[in-house]
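S.K.: Please find the sequence and the predicted model below.
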Amino acid sequence: MFEPIILQEYLNKLLLLVLEAEEADLKATLWSIPETTEKLCLFTNDSQVKALYITKSKKDTNDGSYNYTISHTITYHLNDIALISITKHNDKLDPYYLIQSQIQFLNLPGPAISEYVSTSMNSHEEAIYSCIHYSVAPYFDAYVANNDYNEINKNMMIIKFKNIEIPLIYLNIHPIIQKAIEKAKGRRATIEYIDLALLGDIAFLNKLQSDVKSWIKEIKKVIQLSRDPSNGMTIQEINFWLNKETALEKIKNQINSDQIVLTLNILGHAQHFHATTSFANIGLKEAKEQVHKYNVLMKDFPIEELLSAPDVTKIKEALCAIFAHYNKKMRITQYPIKKTLALVEAISHGLNDILIKVLGDFCLMYMEYKDFEKVMSDVEDVFKTWDVIIREFTNVARDVMHKHSDKFVQIKIDPVHDKLQERIEFIRNFRKQHEQLYQTIVNTMIKIKDAIKIEDDVVQQQESITINKIDFLEEINVAYKSVKDINVLDISVNDTEIWMKAEFTYNECVSRYNALFVKPKIRSAIQKYQNELIDKVKNDISKLYNKFSQQYYKSGANYMAQLRDLPTISGFMIWAHQIEIQLHIYMKRIEDVLGKD
């Protein structure tokens, strides 16, 4: 445990220099308040307290003295002259390292600074601008200039998702034990360095025994820590086990320190075997072995490549790298199969999030159709890659389970990104149909104009008036605007309802063109395109018929149903229903071309 008095002494020297504080003012205000010690203790030893703020403010007495206050939050007062922000590099301060290497501070002006110092700074905005523009920004620019940007982005993503869930344990040492260690001057301290009278002192021995019990309690908190990989991100699970191994190693180093060894030797000499035996059987060795076996999988896990992928191609490469590592390490790690399945679903969650992030930068509904289709093709490759590597992973997982004779676990993955995949496929099909409609009308307008030119003057005039009344392309564009500004990647219930309403508006607007297709003059003009559309639908129906003729048992759907452990009859019914739905879609396309009649 880091003693707050050490931090107090350091801050006292710092404030004298940075805030030009007077020793008397600090003693009369800051150090005389009991809450100050409590706040210092929380800052040094509580991982939840990240910062300290010390404020210098003017008094109403105008006697030349100042108030100094300390807090874990910043408050704004007109009497504030200056503020020092103090942050720590780690969750807790380590008593074995210099304090100046573990904290950093920032000096900020208060609103009352202009009354005491000659300055042109007139506002907090100027102070903030100066701090960021002349300190933080140049520091960041210099760092970026000497490092790879993608590597920086990856590290930033790690920090974003990093959860420090393992508390750092510092075992309290009795002052007499500490003095004995210092007296030994680097040699191994033995009970000879302890006063003989103390070796028989019941109060002293009971205090040591109480310390050992508190050590056991604190160490067991770390040993018994675990987590469910289905809660949170993949990188949080990875960091948890890596951090736990580090924490256990630090505990082991403390246990092997002279202070702990001497304490246990004294208790053993006094025949307090209950405390020493309990401490020896705490289970640290077994915990370290278990975590080490888990970390065969966690070490060098390339999840950062997925979280920081800048484009769809990199996402695909990251998935391949992740499961190449996974399938290799899974054969030699002791990480449980049940946790492994949850971790794969967490990877799917990460895939879902990074796809939304990357695709969100494209503005999918605004893209030129050619560029849109290129992106969609790349995304389709990502989903196909996922299906392939999951099949391979499933086979490896089953082999590992049989090899280790583990209790049977159903190998079933429920990908989080399934709904996003369905939405992307739907949007791709929607834009494809819209583009076909748009291009059909563009090409048909040319044919219509050519057909009108060969009519007599009266018919030509009537048809021209009819055609000119409708700006076909403008109406199609207006219809498309109803869906253009919707976040199509948001699959929440609320945004799905918004999309459905917009799609209904779009369909209402474009449905009128079905009637145009059956008018004699227009129909003759679009006959060529009509035949092409019908031929395409016929080919699609033919492919669907061949798929149905091959029977369910020879289909890829049967294989996927087995992977997901679906009953055969259920898989068959789902397969048949999907074919029926697809057939209805093709029939609807014919209806759109020929009309309901």
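M.R.: Cool, the structure landed.
S.K.: Please make it C-alpha for all contacts and neighbour counts, starting now.
M.R.: Noted.
S.K.: Mind giving me the packing neighbours of the host helix or strand of Leu16?
M.R.: Element membership for Leu16 (DSSP states H and E) is helix 4-18. In terms of contacts (3 or more Cα pairs under 8 Å, 6 or more residues apart in numbering; DSSP states H and E), helix 4-18 is packed against helix 34-45.
S.K.: ok, which stretches of the stretch 201-350 of the chain are helices?
M.R.: Assigned by DSSP state H, counting those that start in this stretch, the helices in the stretch 201-350 of the chain fall at 202-223, 234-255, 258-269, 273-280, 284-298, 303-307, 312-329, 337-360.
S.K.: closest one to His584 among these?
M.R.: Among the helices of the stretch 201-350 of the chain, the nearest to His584 by Cα to Cα is helix 337-360 (30.3 Å).
S.K.: neighbouring contacts of that closest one?
M.R.: Helix 337-360 has contacts (Cα atoms under 8 Å, 6 or more residues apart in numbering) with 228-230, 232-234, 237, 306-312, 315, 397, 401, 409, 411-417, 420, 489.
S.K.: where exactly do the strands run in the stretch 51-200 of the chain?
M.R.: Secondary structure of the stretch 51-200 of the chain (DSSP state E, counting those that start in this stretch): strands at 51-58, 66-71, 80-88, 103-109.
S.K.: Need those strands in a markdown table (columns: mean neighbour count and distance to Leu42).
M.R.: Output for these, formatted as a markdown table (neighbours: other Cα atoms under 10 Å; distance: least, Cα to Cα, whole Å):
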| stretch | mean neighbour count | distance to Leu42 |
| --- | --- | --- |
| strand 51-58 | 21 | 10 |
| strand 66-71 | 19 | 11 |
| strand 80-88 | 20 | 12 |
| strand 103-109 | 15 | 15 |
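S.K.: Take those and write them to CSV, including distance to Lys328.
M.R.: Below are the strands of the stretch 51-200 of the chain laid out as CSV (distance: least, Cα to Cα, whole Å):
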stretch, distance to Lys328
strand 51-58, 43
strand 66-71, 51
strand 80-88, 39
strand 103-109, 41
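S.K.: want to compare, so here's the second one:
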Amino acid sequence: MEKKITELEMGLLHLQQNIEIPEVNLAIHSIVSQVAQKCLAENRRAKVDDFSEYLDNTEFLNSLQSHVNRWVREIQRVTKLHEDAMKGSTRQEISFWLNLERALTRIQEKCESVEVQLTFDILKTAKRFHATVGFYNDTGLKSAMDTVKDHSVLMKDFPINDLLSANELDKIRTALTTIFQHLKKLRSTRYPVSRAGRLMEAVSQDLMQQMLKVLNTYRLMHIGYADFERIVKACDDVFATWDDEYERLSTQVRDVRRTVRTSDVRMAWRVSLSHKKLQQRLDHMKRFRKQHEQLRSVIDRVLLQPVPASLQTQTSINDEQDKDNNQTSANGQPNETRVTVTAANVLNDVNAIDEVNMAYESVKEIDALDVSKEGQDAWELAMKR
């Protein structure tokens, strides 16, 4: 049941994050459409000879040329999309390239339709070469398709769902390994280094969100210290996996892109990784809980020590003196009460453990895993108390 719910959530998220590609409509001149339909009814393909009466009609030819110019502008709305900087999540980047490939394929099919080819043939016959020869160059269709096919090698079967559906820290670590194995395909594509850097930032964001989703089920500041250590150790394993795989991938990217100056590659690959904030917060939590546990252990150990013999003797003497003090003097006035010396006096403060626990309680009240600006401020304030 839990798996099905997760799959449903991912499906809904996929729909929300799906980047829309404009639909291209190549409007056909009414005369071309009518003649093509008439020939189709006659079970034959229309040809330029079927438009012989229009080949010297300047108004008709100008109208055809205007149609082609509109097609160019319409197609450019799609072919120039790949030049935009990467935006959004890993899923959005994957969806963008796969949807763009499908959109460009549909445009190619429309360009190869009978009506569009007829339009080109008519203009060629009428010696309107400019409208036809520059069409594919002006639209950028071939170049865009080459780019998209190249990048789709990386985007197809990108295993981001393994990470987004992982509900345990070990599964998250395994998913990371799978993702970095897939990212080795960067070496065989022309996917821009700068865009690869943005992609790594998106994967890092997904990693942090998925880890938070898992960690929030544990209530790390409330569970026992042994369980806390075990969970944080699993988190450290995840972070170590990222660091190792990321370093290897960075080296491979730099080696492959030797045609680009090394400094440029390094600058483009310099990224801001969201999960580092979570890693830092967990380090702070680990340090805080360790110090708290050590302090509690010291206090417990001291409080549980047996009272020294000398202190016991002194306590007995004090008891005898207390008896004398409780007797009234000859004039009927009680003697001054003597302060009793006990083990608690020697230890100075038997409530030390309570004070330590109270300090810890103040930290438990905040959301320790909130790594936003507000969460950071709340954590720092709690540490100062």
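M.R.: Ah, there it is. Note that the structure is predicted; figures quoted are calculated from it, not measured.
S.K.: Once they're superposed, tell me the TM-score.
M.R.: Overlay of the two chains. TM-score (TM-score structural alignment, normalised by the length of structure 2): 0.82; 355 aligned residues with a Cα RMSD of 2.8 Å.
S.K.: quick revisit: so which of the helices of the stretch 201-350 of structure 1 is the most packed in?
M.R.: Mean neighbour count (mean count of other Cα atoms under 10 Å) peaks for helix 303-307 among the helices of the stretch 201-350 of structure 1, with a mean of 22.
S.K.: whereabouts in structure 2 does that one align?
M.R.: Residues 160-164 of structure 2 are where helix 303-307 of structure 1 lands when matched by TM-score structural alignment.
S.K.: and the host helix or strand of Ser542 of structure 1, which stretch of structure 2?
M.R.: When elements are assigned from DSSP H and E, Ser542 of structure 1 belongs to helix 527-549. Across structure 2, nothing matches helix 527-549 of structure 1 (TM-score structural alignment).
S.K.: Give the next helix or strand downstream of that helix.
M.R.: Using DSSP H and E, the next helix or strand after helix 527-549 of structure 1 towards the C-terminus is helix 556-563.
S.K.: can you list contacts of that following helix?
M.R.: Residues from elsewhere that reach helix 556-563 of structure 1, judged by Cα under 8 Å, 6+ apart: Arg391, Thr394, Ile411, Lys412, Tyr552, Pro567, Thr568, Gly571, Phe572, Trp575.
S.K.: Ok, which of the helices of the stretch 201-350 of structure 1 comes nearest Ile128 of structure 1?
M.R.: Using Cα to Cα, those put helix 337-360 closest to Ile128 of structure 1, at 30.3 Å.
S.K.: Any buried residues in the next helix or strand after the closest one, and which?
M.R.: Downstream of helix 337-360 of structure 1, the first helix or strand assigned by DSSP H and E is helix 369-403. Of the residues in helix 369-403 of structure 1, 369, 372-373, 375-376, 378-380, 382, 386, 389-390, 393-394, 396-397, 400-401 count as buried by neighbour count, 16 or more other Cα atoms under 10 Å.
S.K.: Any chance of a ChimeraX selection covering the buried ones in the contacts of helix 337-360 of structure 1?
M.R.: Command for ChimeraX that selects the buried part of those, burial taken from 16+ other Cα under 10 Å:
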select :229,230,232,233,234,237,306,307,308,309,310,311,312,315,397,401,411,412,413,415,416,417,420,489
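S.K.: how far away is the residue sitting nearest the centre point of structure 1 from Ile238 of structure 1?
M.R.: In structure 1, the centroid-proximal residue (Cα atoms, centre = their mean) is Phe161; its distance is 4.7 Å. The gap separating Phe161 of structure 1 from Ile238 of structure 1 is 11 Å, by Cα to Cα, to the nearest Å.
S.K.: Nearest residue to the alignment partner in structure 1 of Cys111 of structure 2 in space, please, no chain neighbours.
M.R.: Alignment note: Cys111 of structure 2 maps to Ile255 in structure 1; criterion TM-score structural alignment. The shortest distance from Ile255 of structure 1 to any non-neighbouring residue, by Cα to Cα, 6 or more residues apart in numbering, is to Val261 (7.1 Å).
S.K.: which residues sit in contact with the aligned residue in structure 1 for Arg257 of structure 2?
M.R.: Under the alignment (TM-score structural alignment), Arg257 of structure 2 pairs with Met401 in structure 1. Contacts for Met401 of structure 1 (Cα under 8 Å, 6+ apart) come out as Ile337, Lys407, Phe408.
S.K.: show me the contacts for the second one.
M.R.: Yep, that's Lys407 of structure 1 we're talking about. Going by Cα under 8 Å, 6+ apart, Lys407 of structure 1 touches Met401.
S.K.: do Phe204 of structure 1 as well
M.R.: Leu198.
S.K.: so how far is Asp211 of structure 1 from it?
M.R.: Note on Phe204 of structure 1: its distance to Asp211 of structure 1, by Cα to Cα, is 11 Å.
S.K.: Then Thr276 of structure 1?
M.R.: Noted for Thr276 of structure 1: a distance of 11 Å to Asp211 of structure 1, by Cα to Cα.
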